[in-house]
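*Asks:* Predicted model and sequence below, questions to follow.
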Amino acid sequence: MKIKFKRKRLVANLIISIIWITFGTYNIVDEDHLRWTDYGYLILGVLYFGQYLHDLTYQYLTIQDGIIKKNGLYGYWKKINMNDITWIKKFAGDYTLKTEQKEIKINTDLIDKKALAELDKILGALNLPSEKTPFTNPNPVQS
């Protein structure tokens, strides 16, 4: 299962890449004498386009086979086994998943609303003590 980025982030990266590529191409084609910065604009645009393609393909998080993987560009992928999570901390809307050795921070501002609801459901289903997770009901209904 993939936890998707907000569409706004993807579109922003695409627009920024198009602007930089256009600006770099214009400077290279139009200038009589080229400067290194003219190529820099083009390279910056290609890097932003690469970020867009990466985010579109892999999205923000992947949850598969009991492992949560935070997909990062250029090999900065972090993963954590869901069975090893000992604490889920929520601060300013972001989640921090902790194990004995690792920690992953999840920025919820980057996540699509429907995907965030799915993530909350998955994290809420983990068997953690109520003081170590924000997903428990502090006032359970008793019958």
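*Replies:* Thanks, I have it. Residues are numbered from 1 along each chain as shown.
*Asks:* alpha carbons only for contacts and neighbour counts from here, please
*Replies:* OK.
*Asks:* thought residue 88 was touching residue 94?
*Replies:* No. Contact criterion CA atoms under 8 Å: residue 88 and residue 94 do not qualify, at 10.1 Å.
*Asks:* more crowded one of the two?
*Replies:* Set side by side, residue 88 and residue 94 show more neighbours around residue 88, with 23 against 14, by other CA atoms under 10 Å.
*Asks:* Take this one as well and set it beside the first:
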Amino acid sequence: MTIRYSKKAFRRDLILGSVFLIFGIFFIAEEPDNVIRYGFLVVSLLHLISGLYQLKMPYLKLENGKITKGGLISKSIPLSEVVRIRKFAGDYTLYTSDKKLKINSELVNKTELNRLDELMRSIDVPLDETPPKDYKHS
């Protein structure tokens, strides 16, 4: 089972990459001798690469009893070692005896958010849900 990145995160990285690229080209054209101006191009490339990665690769992958969170440095946790799951503000944190894996729900594709909720509830460990705070308006 795979859970994809949200389109919002993908678009954000592509827009930021494009904006930094435009600024980088403008500043390099104005002052080509200033090395610091090339930082815009580096940041632009990082955002564009991140956006393309999010387009091609899944955010979460569940296979062989192991959940893997994608990214520059991927993290894996065997589901059999999960001792506790905490849900706070829509994000899930899976705990083992020595590791933790945080799943950011804003990076999950909205159409697959229900599948993520079902997956977390299917794991046979306690699920700590922090209830929304009740504000009293006067």
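*Replies:* Perfect, thanks for sending it. All of these numbers come straight from a predicted model, not from anything done at the bench.
*Asks:* who touches residue 46 of structure 1 in this structure?
*Replies:* 17, 21 (CA atoms under 8 Å, 6 or more residues apart in numbering).
*Asks:* count of residues packed around the counterpart of residue 110 of structure 1 in structure 2?
*Replies:* Correspondence of residue 110 of structure 1 to structure 2, assessed by TM-score structural alignment: residue 107. Neighbourhood size, residue 107 of structure 2 [other CA under 10 Å]: 19.
*Asks:* In this structure residue 107 of structure 2 contacts residue 11, no?
*Replies:* No. Counting by CA under 8 Å, residue 107 of structure 2 does not reach residue 11; the two are 11.5 Å apart.
*Asks:* Provide the aligned range in structure 2 for stretch 85-98 of structure 1.
*Replies:* Taking TM-score structural alignment, stretch 85-98 of structure 1 hits residues 82-95 over in structure 2.
*Asks:* chain center to that stretch: distance?
*Replies:* 15 Å (CA atoms, centre = their mean, to the nearest Å).
*Asks:* List the buried residues in that stretch.
*Replies:* Going by neighbour count (16 or more other CA atoms under 10 Å), the buried part of stretch 82-95 of structure 2 is 82, 84-87, 92-95.
*Asks:* How about stretch 97-110 of structure 1?
*Replies:* 97-99, 103-104, 106, 108, 110.
*Asks:* now stretch 120-129 of structure 2
*Replies:* Residues of stretch 120-129 of structure 2 classed as buried by neighbour count (16+ other CA under 10 Å): 120, 125, 127.
*Asks:* what's that stretch in contact with?
*Replies:* By CA under 8 Å, 6+ apart, stretch 120-129 of structure 2 touches 79, 82-88.
*Asks:* remind me, longest helix of structure 2?
*Replies:* Secondary structure of structure 2 per DSSP state H: the longest helix is helix 7-30.
*Asks:* Run the chain-centre distance for that one.
*Replies:* From the chain centre to the centre of helix 7-30 of structure 2 is a distance of 20 Å (CA atoms, centre = their mean).
*Asks:* So which elements touch it?
*Replies:* For helix 7-30 of structure 2, the packing partners by 3 or more CA pairs under 8 Å, 6 or more residues apart in numbering; DSSP states H and E come out as helix 39-56.
*Asks:* The helix it packs on vs structure 1, mean deviation?
*Replies:* Once fitted to structure 1, helix 39-56 of structure 2 is off its aligned match by 1.2 Å on average (mean CA distance after the TM-score superposition for structure 1).
*Asks:* Next, the angle from that helix to helix 7-30.
*Replies:* 160 degrees (axes from the mean of the first three to the mean of the last three CA atoms, to 10 degrees).
*Asks:* Tell me the helix or strand right after helix 39-56 of structure 2.
*Replies:* strand 60-63 (DSSP states H and E).
*Asks:* contacting residues for the residue positioned nearest the centre of structure 2?
*Replies:* Ranked by distance to the mean C-alpha position of structure 2 (CA atoms, centre = their mean), the top residue is residue 107 at 4.4 Å. Residue 107 of structure 2 makes contact with 5-6, 8-9, 59, according to CA under 8 Å, 6+ apart.
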